[in-house]
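[1] sequence below, structure please.
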Amino acid sequence: MYTTDVGTTWAGTHTFGARRLYLPGSLSEAAEIVGSLDRVRAVGTRHSFNDIADGETMISLVQLEPDVQLDEQARTVSVCSGTRYGVLASWLHDRGWALRNMGSLPHISIGGATATGTHGSGDTNGILSTAVAGVQLINAEGEVLDFDRSHPEFAGIVPSLGALGIITRLTVDIEPTYEVRQDVFRDLPWEAVIGELDTVMAAGYSVSIFTVWDEPTASRVLVKSRLDVDAEVPTELFGAPAMHHGDPELAALGANRTVQGGIPGPWLERLPHFRVDANPSNGDEIQSEYFVDRRHGAAAMDALRGLASEIAPHLIASEIRSTAADNLWLSMAYERPSLAIHFTWLNRPDALTNLLPRIEKVLAPFDARPHWGKTFVAQADLMKTLYPRLPDFQALRNRMDPTGKFSNDYLRRVIGS
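    This is a model prediction of the structure:
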């Protein structure tokens, strides 16, 4: 089955140029389709903000059944790559299990999040791909292959930008279910954000700082605490008071948010920022994000504040999060604990044409790595300096896809031919 009505990304920021989108009903059909094509790219729930999924032809596995397979002894779960995190999370919670971390949107597919290095937050939490214990994919010949952590190049196969094949299933680490509360602190002075960054980011299991950059305070700090891990929850944060459940300012943020204000609840209803049964984020938006070495996080934010007057007029909100270091070749947190500086922009692409190069120039001294699935201007020459294992990834890609079946303009632009 296929359609020629290929459409756009979820926020409408990119219109796909593919002539055809295949929607297979089974793994065997997907393998047959991939084997028969000269060029093909995978697309998931369309939550990227660039042309990473685009190509002459696309294939999507979002219509396949999740086919969840639980291995309690190994503490893993296997699931179809097109399954949304929210669907898997609900299935696991019903059986007493949980994921260690989730992104802000439970609406995204597990395969798409893995391929692009998508993440949540937390000093001790890696990007979502670090939980992946096994990958199944369809290679350029249409063969279904399985890889696990014993494979010597597994770290290059997990976040792979769709360049190695069509990911069909993922095996993910799990743990027993737990509860989380979200506490919101209002108006944290910038002096504390910059001067006490490590303490602020360590205030909970997962911490997010929200700002628009041109104000004397960060408007909100969202601290997510695990009830089975965190000994106590702060009542204030460097003078920033806690906002309580029922506060009109919290309600004004929107009914699509998960419950805040210190009310405990299941992990799957607190770790994401947005409810799975509601429209996520703003909707009509563009997103960018940059990862800097945690050691340089305060300096990078201080440098960005020098552009505050240019950033603020085009911004909906900016979110600052942390991630643990990992060994995944194309991870934005490869070999360095990182501070992730995120921008949710008004849908004004012409303004970003001039603004993003300015931001990337300011962040260049900190070796900022752009999020693969969001909007940025950096190209392959720079990426080669930011990712030490990029030559190894290119060699792996050339072996697994010698004819460039899974290549597209995006890959040629950001990692080279």
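[2] okay, CA-based contacts and neighbour counts for the rest of this
    Noted.
[3] give the burial count for residue 336, as a bare number.
    18 (other Cα atoms under 10 Å).
[4] where does it sit: helix, strand or coil?
    Per DSSP: H, G, I helix; E, B strand; the rest coil, the secondary structure class of residue 336 is coil.
[5] tell me which residues touch the closest residue to it other than its chain neighbours, please.
    Ranked by Cα to Cα, 6 or more residues apart in numbering and with sequence neighbours excluded, the top spatial neighbour of residue 336 is residue 325, at 4.5 Å. Listed by Cα atoms under 8 Å, 6 or more residues apart in numbering, the contact set of residue 325 reads 126, 333-338.
[6] same question for residue 30.
    By Cα under 8 Å, 6+ apart, the contact set of residue 30 is residue 24.
[7] so it is in which element?
    Using DSSP states H and E, residue 30 falls within helix 27-36.
[8] what about that helix, distance to the chain center?
    In terms of Cα atoms, centre = their mean, to the nearest Å, the centre of helix 27-36 is found 28 Å from the chain centre.
[9] do the same with stretch 303-311
    Chain-centre distance of stretch 303-311: 24 Å, with Cα atoms, centre = their mean.
[10] how about stretch 67-81?
    That offset, for stretch 67-81, works out to 21 Å (Cα atoms, centre = their mean).
[11] swap in stretch 143-155?
    Its chain's C-alpha centre and that of stretch 143-155 lie 22 Å apart, by Cα atoms, centre = their mean.
[12] next, the structure of the following sequence, for comparison with the previous one:
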Amino acid sequence: MDKRKFLKTATTLAGAALAGPLLQCNPKKQEMQSTEALYNWAGNLQFSTTQLHQPKNLDEAVNLVKELPKLRVLGSRHSFNSIADSEQHLLSTTRLNRLIDLDKETRKVTVEAGMKYGDLCLLLEKEGFALHNLASLPHISIAGSISTGTHGSGMENGNLSSAVAAIEFINGNGELVKLSRENDPAFMGAVVGLGAIGMLTKVILDIEPSFDMAQVIYKDLPMQALKDHLTEIMGAGYSVSLFTDWTSENINQVWVKKRSNQNGEFDFPLELFGALPFEKAVHPVQSMSAESCTTQLGETKKWFEILPHFKMEFQPSAGKELQSEYFIPIEHAYEAISSIQEMAKEISPLLFISEIRSIKADELWLSPCYKRDAIAIHTTWKQEIPEVMEILPKMEARLAPFQARPHWAKLFTISPSELENRYPKLNDFRKLVQEHDPKGKFQNHFMEENISVNA
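    Modelled structure (predicted):
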């Protein structure tokens, strides 16, 4: 897969990387198509068209889907590869961001697909409700996140897509389609849909009563401790993340997020298999300020103030980074981590930090956690594009014995034939795409190359 076709050198993006976010925030420009170059969140990818449409309601979205010959849908532009690219037209969900209904009895919330998780959290908390989990950043859109299998962490927590109870989308024929977990077998194929079956317009999510949380960060966990105690370490809290730069025999940081018990208390250990708590707040990249990070040091906060790593009120970096992520069956986690540790001298000069998280298995066809509990090895790279694209195949070769599945919206070079081997429901997904988009209105180079939608 030739990602270089779409990746632009970082030196050309100093001013342009902010074009996308500025466009979304300017009400005057929301009324017209863009004539400026469009970039993803990180600035490493320039979209192949400037034709950006931003419907403000469902009727406008349906009409645009019917009228436009080829298109892809954009959320918060947090993809690092060309999955959302189009050579003709782009539809943004930015203005489709309303809360439609909150059913307290059934514990379901219905939102428009463009709503961001951080905004939904505030609305839910006002009504005394919560989501089961959140990703590292609360700034990402709901539709884009569930469509690519994005996740948080926790041995008993499925990815964000696993909380979806029903979806509504406009298919390639311009028809409004509704699928639910309860009534439609095709639902399991449509949720992590990669934007290929149509434009998501509404999402119904499971919710639960609001809860309190606290977070403690431990330092210098011996890597060897993972060999015999990995499930205990990853299960030390409701959500646990390991951060490492691979330069030593220790995990740099262990972020342990706990829910309060029935007495409103937390039982953080004084020591975690040799790792001791930090006495001050820290950033995953320890040289950076922790100001943007969520509350640490065991202070009690609400769920949405702890589950992400970063606060909603702080705008995440405007770019200058790349990301890759691979999902490995949890029973092979230590072997996989050790195999990457052996590449430390090659990896460390190119990265900011790597994060290791656990995710519970699900039944969603193209979820990286389909039918297997997983450990995800995520890496935030410096924006040194040729060097990163050269090292990814080496990492993938080391992870191949464990049938590693890539995050769909991050950088990878795994061949289409290998993707076929690792996703047993891929052919069923193709049939679903052909049913809802027979003329290929929503297909692009990424889909044709990696999914073989026309096969």
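[13] returning to what we had before: buried stuff in the helix holding residue 30 of structure 1?
    The neighbour-count check on helix 27-36 of structure 1 (16 or more other Cα atoms under 10 Å) flags 27, 30-35 as buried.
[14] so where is the next helix-or-strand element following that helix in structure 2?
    Using DSSP H and E, the helix or strand that directly follows helix 27-36 of structure 1 along the chain is strand 41-42. Using TM-score structural alignment, strand 41-42 of structure 1 lines up with residues 72-73 of structure 2.
[15] average offset of the matching stretch relative to structure 1?
    Stretch 72-73 of structure 2: mean distance to aligned residues in structure 1 after superposition is 0.5 Å, counting by mean Cα distance after the TM-score superposition for structure 1.
[16] the most centrally placed residue in structure 2 and residue 39 of structure 2, how far apart?
    Per Cα atoms, centre = their mean, the C-alpha nearest to the average position across structure 2 is that of residue 150, at 3.0 Å. Distance, residue 150 of structure 2 to residue 39 of structure 2, using Cα to Cα, to the nearest Å: 21 Å.
[17] repeat that for residue 363 of structure 2.
    Distance from residue 363 of structure 2 to residue 39 of structure 2, by Cα to Cα: 33 Å.
[18] between the two, tell me which one has more neighbours.
    Between residue 363 of structure 2 and residue 39, counting by other Cα under 10 Å, residue 39 is the more crowded of the two (22 against 13).
[19] residue in structure 1 paired with the more buried one?
    In structure 1, the residue equivalent to residue 39 of structure 2 is residue 8, according to TM-score structural alignment.
[20] same question for residue 291 of structure 2.
    Looks like residue 291 of structure 2 aligns to residue 255 there (TM-score structural alignment).
[21] that match belongs to a helix, doesn't it?
    No: checked against three-state DSSP, residue 255 of structure 1 lies outside a helix; its state is coil.
[22] quick one: the helices in the stretch 251-400 of structure 2?
    Remark: helices assigned in the stretch 251-400 of structure 2 by DSSP state H, counting those that start in this stretch are 333-341, 344-347, 385-399.
[23] among those, which is the most enclosed?
    helix 333-341 (a mean of 19; mean count of other Cα atoms under 10 Å).
[24] what about the strands in the stretch 351-455 of structure 2?
    351-359, 374-382, 405-406 (DSSP state E, counting those that start in this stretch).
[25] would CSV of those strands with mean neighbour count and distance to residue 423 of structure 2 be doable?
    Listed next are those as CSV, based on neighbours: other Cα atoms under 10 Å; distance: least, Cα to Cα, whole Å:
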stretch, mean neighbour count, distance to residue 423 of structure 2
strand 351-359, 23, 17
strand 374-382, 23, 14
strand 405-406, 26, 8
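[26] could those strands go into a markdown table alongside distance to residue 257 of structure 2?
    Conversion of the strands of the stretch 351-455 of structure 2 to a markdown table gives the following (distance: least, Cα to Cα, whole Å):
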| stretch | distance to residue 257 of structure 2 |
| --- | --- |
| strand 351-359 | 12 |
| strand 374-382 | 17 |
| strand 405-406 | 25 |
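[27] closest to residue 222 of structure 1 among the buried residues of helix 27-36 of structure 1?
    Checking these against residue 222 of structure 1 by Cα to Cα gives residue 27 as the nearest, at 40.6 Å.
[28] can you find the partner of the closest one in structure 2?
    Here residue 27 of structure 1 is matched to residue 58 in structure 2, going by TM-score structural alignment.
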